[in-house]
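Asks: Got a predicted model here, sequence first, then my questions.
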Amino acid sequence: MKTLAFLLVLLINSSTLLAQEYALVRENGKFGFIDKTGAYVIEPQFDKADSFSDGRAAALQDDKWGYIDISGKFVIQPEYDRVKMFNSGLALVLKDDQWRYIDTSGKELKTPASEKYYDFEEGVALFRSGEKIGLLGTDGQLILEPTYDAIKKFRNGHAKVSKGELWGMINTSGKVVIPVEYEEIGNTYKEAGVYGKKDGTFGIIHNGSFNPIDNADKVYNFHGDSKLTYASRTKKTGFVNSKGEWVLEPKYDKARAFSLGLAPVAIGKKWGYINEKGEMVIEPQFRDAEVFSTNGFAPVKDKAWGFINTSGKVIIPMEYGISGNFAFLKGSEEKGFVNGLARVKSKKGWGYFNEQGQLLGDKWFQNAEPFVSVK
């Protein structure tokens, strides 16, 4: 029994370590890092810094950039003029007017020469040769020869690509998953489908088929694991499924995606929330409203922003600003609450609220970035 208890404690402690999250904050003009209790784990000491990625955070010392580890010590010495965040174990750094990739130990990755270098994301980086774009792997070798006129941001392992005026989609191995034959295409690959436009008609691309939507003049990306997405017809918005069928007829002035079975919709200038049957479950009363995060909270606005739960109860009063377009994390679809905390701005500065509506550490900062995993 003692052995079992010891193993359980070890497992819990290991999980805690793996789940560590730090946030970059600025206080008295210096940058440092806090944990999710609000306590400093790296005291404010840097003139400039960036959030952690792949266990490293960029920091400025004596006008040169390097990278620190979670103890706050430089593990890649400050010798660079500019640096980017790590992704897929690699980061772009600028030294002697030359961009190059380094790994988390500072070792340089050998790659083919290029006129321009791009950040890695989801295990690949764009590679340009002349006017064409291909894909570079984390081993420094080309995965895809420069073939396309454009390759956009990878999301869920897929990216939209273009040849001439037409668009399709590839995966991170460079394989075509949607043929390049659409006038428009969504930028997010979901199991429920991707919207597209072909021969002037909007529809949903699903399981290799293009399913036209009757008279749609705009369609939006599927969100999360929802089987419905929103679309507009003659200045009204409704919801369609993967087959391109109108499940909820377009009668709303505006709408956003379903999450947790609820979607924000506007009637006139007031926003409320409907369920997937089209029943209004939170009456229109807000000047603006966003989708629910996975923890069951949504940003809503009167004169300023606050948060409600799925019952419509205000958890955090509508007294705050929230960062631009809710773009808390690069590539993240979460808006508002991220991993149990919401970042907000008041006249006192930036801070974080938890799900109980309490200000983390009862403290405001000059700047505050999202919490990110450091393991």
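Replies: Ah, there it is.
Asks: use CA for all of it now, contacts and neighbours both
Replies: Will do.
Asks: Can you list the residue ranges for helices in the stretch 201-350 of the chain?
Replies: For the stretch 201-350 of the chain, helices defined by DSSP state H, counting those that start in this stretch do not occur.
Asks: What sits closest to residue 210 if chain neighbours are left out?
Replies: residue 204 (5.7 Å; CA to CA, 6 or more residues apart in numbering).
Asks: adding another structure so you can compare the two:
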Amino acid sequence: MRLIFALIIFLFSVASYGQGNGLYAFVGKNNKYGFIDKYGNVKVKPDYLHVTDFNDGLCFVSKEVTNKGRKWICIDTIGNFVFDISDNFPETGFSEGFARISSFTEQWFVNKKGTRVFNKTWQDGQGNFKNGVAFVSDKKFTDFYPIDVHGNRLENSVYTRIEVNSKLADHPLSHKDALIKFQQDNLWGFKNLKGDIVIQPKFYVVDKFENGLCGVRIHYAPFVTINDYYLDALINTKGQVVNEIPMHCYLGFQGDLIVYYGGFHFSGGVFYLDKNGKRVTPKE
């Protein structure tokens, strides 16, 4: 059960994010994964069956499947091999110089050379290192506590996954011109921080504004497909449609590009739009 749970969580994160260090996962003509930059230039050739996302200049990728699962290695931003993790599983990518690895019976951290650190193992963990703190547990699925970058426990209190996520979440209400969504008569629009209506409620679904763009649904959809977040247009801060395009499993901006998929449940290939709402196509 632990194996299944971990794979589900990890596969969702892999499907959701192929971006980091300005690189974006794409599927090549050979149906394998590689990485492009925000202009569509291929930076890492499509040689991999499965990929995670780049962080701290490193990424976990897999070229083969064994009877124990996927065989994961770590590469740098030009595709060079850095280290492998044997038959183990990357629970996280790198953050602040560390990644959490699992054998499915215990977990530990490695540095960017692939060397185990802290001389300790745990039964579970939640998230990456952030601001010098990571959360681990001596039990599975619960009782998480914080450690520092030396592996030392910081407090005696323990937390649930939900509580950890709340502690790790950012809550910046960013800019003075931020737009806040509101609903009226089952349609969505946007107000500014003063409460003035900036965009009239005329959309069936809205996401959030990032880089001056927001994904919305302008056409009524009588049915909602499970495992899909479907939007069909991008609008600017004036409410004008800048691109009407079907976007399944919409993820918004991941770095400099908007990420979405061609079909529900992260199927149909991954696609990208730039900050002008235009498609970015890999230049193989």
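Replies: Noted; the coordinates are in hand. Bear in mind the structure is a predicted one, so any value in this text is a computation, not a measurement.
Asks: how many neighbours does the residue nearest to residue 210 of the first structure have?
Replies: 29 (other CA atoms under 10 Å).
Asks: thinking it is in contact with residue 198, fair?
Replies: No - shown here, residue 204 of the first structure and residue 198 do not form a contact pair, counting by CA atoms under 8 Å, at 10.1 Å.
Asks: hey, where'd the helices end up in the second structure?
Replies: With helices called from DSSP state H, the second structure shows them at 2-16, 161-168.
Asks: mind putting those helices in a markdown table, mean neighbour count and distance to residue 49 of the second structure included?
Replies: Shown next, in a markdown table, are the helices of the second structure (neighbours: other CA atoms under 10 Å; distance: least, CA to CA, whole Å):
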| stretch | mean neighbour count | distance to residue 49 of the second structure |
| --- | --- | --- |
| helix 2-16 | 14 | 12 |
| helix 161-168 | 14 | 30 |
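Asks: will you turn the ones you listed into TSV that also has distance to residue 188 of the second structure?
Replies: Converted to TSV, the helices of the second structure look like this (distance: least, CA to CA, whole Å):
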stretch	distance to residue 188 of the second structure
helix 2-16	25
helix 161-168	27
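Asks: Please name whichever of these is nearest to residue 187 of the second structure.
Replies: The closest of the helices of the second structure to residue 187 of the second structure is helix 2-16. By CA to CA, the value is 27.2 Å.
Asks: Give me the contacts around that closest one.
Replies: 51, 52, 53, 91, 104, 251, 266 (CA atoms under 8 Å, 6 or more residues apart in numbering).
Asks: Those: which two are farthest apart?
Replies: 104 and 251 (28.9 Å).
Asks: neighbour-wise, which of the two wins?
Replies: Neighbour count, other CA under 10 Å: between residue 104 of the second structure and residue 251, residue 251 has more, with 18 against 14.
Asks: Can you tell me the closest non-neighbouring residue to that one?
Replies: residue 259 (5.4 Å).
Asks: I figured that neighbour was touching residue 253, is that so?
Replies: Yes - using CA under 8 Å, residue 259 of the second structure is in contact with residue 253, at 6.3 Å.
Asks: Which one of those two is surrounded by more residues?
Replies: residue 259 (24 against 20).
Asks: who's in contact with residue 237 of the second structure?
Replies: With contact set as CA under 8 Å, 6+ apart, residue 237 of the second structure has these partners: 199, 209, 212, 213, 214.
Asks: how does it look with 7 Å?
Replies: If you count contacts by CA atoms under 7 Å, 6 or more residues apart in numbering, residue 237 of the second structure has them with 212, 213.
Asks: do the same with the one 3 residues further on
Replies: Taking CA under 7 Å, 6+ apart, we find residue 240 of the second structure in contact with no residue.
Asks: Under the alignment, what does it map to in the first structure?
Replies: Taking TM-score structural alignment, the alignment pairs residue 240 of the second structure with residue 358 from the first structure.
Asks: distance of that match from residue 368 of the first structure?
Replies: The gap separating residue 358 of the first structure from residue 368 of the first structure is 16 Å, by CA to CA, to the nearest Å.
Asks: Ok, residue 179 of the first structure next?
Replies: Applying CA to CA to residue 179 of the first structure and residue 368 of the first structure gives a distance of 42 Å.
Asks: Please apply the same query to residue 281 of the first structure.
Replies: On the measure of CA to CA, residue 281 of the first structure and residue 368 of the first structure end up 34 Å apart.
Asks: So the two - more neighbours on which side?
Replies: Comparing residue 281 of the first structure with residue 368 by neighbour count (other CA under 10 Å), the higher total belongs to residue 368, at 23 against 15.
Asks: Understood, closing this out.
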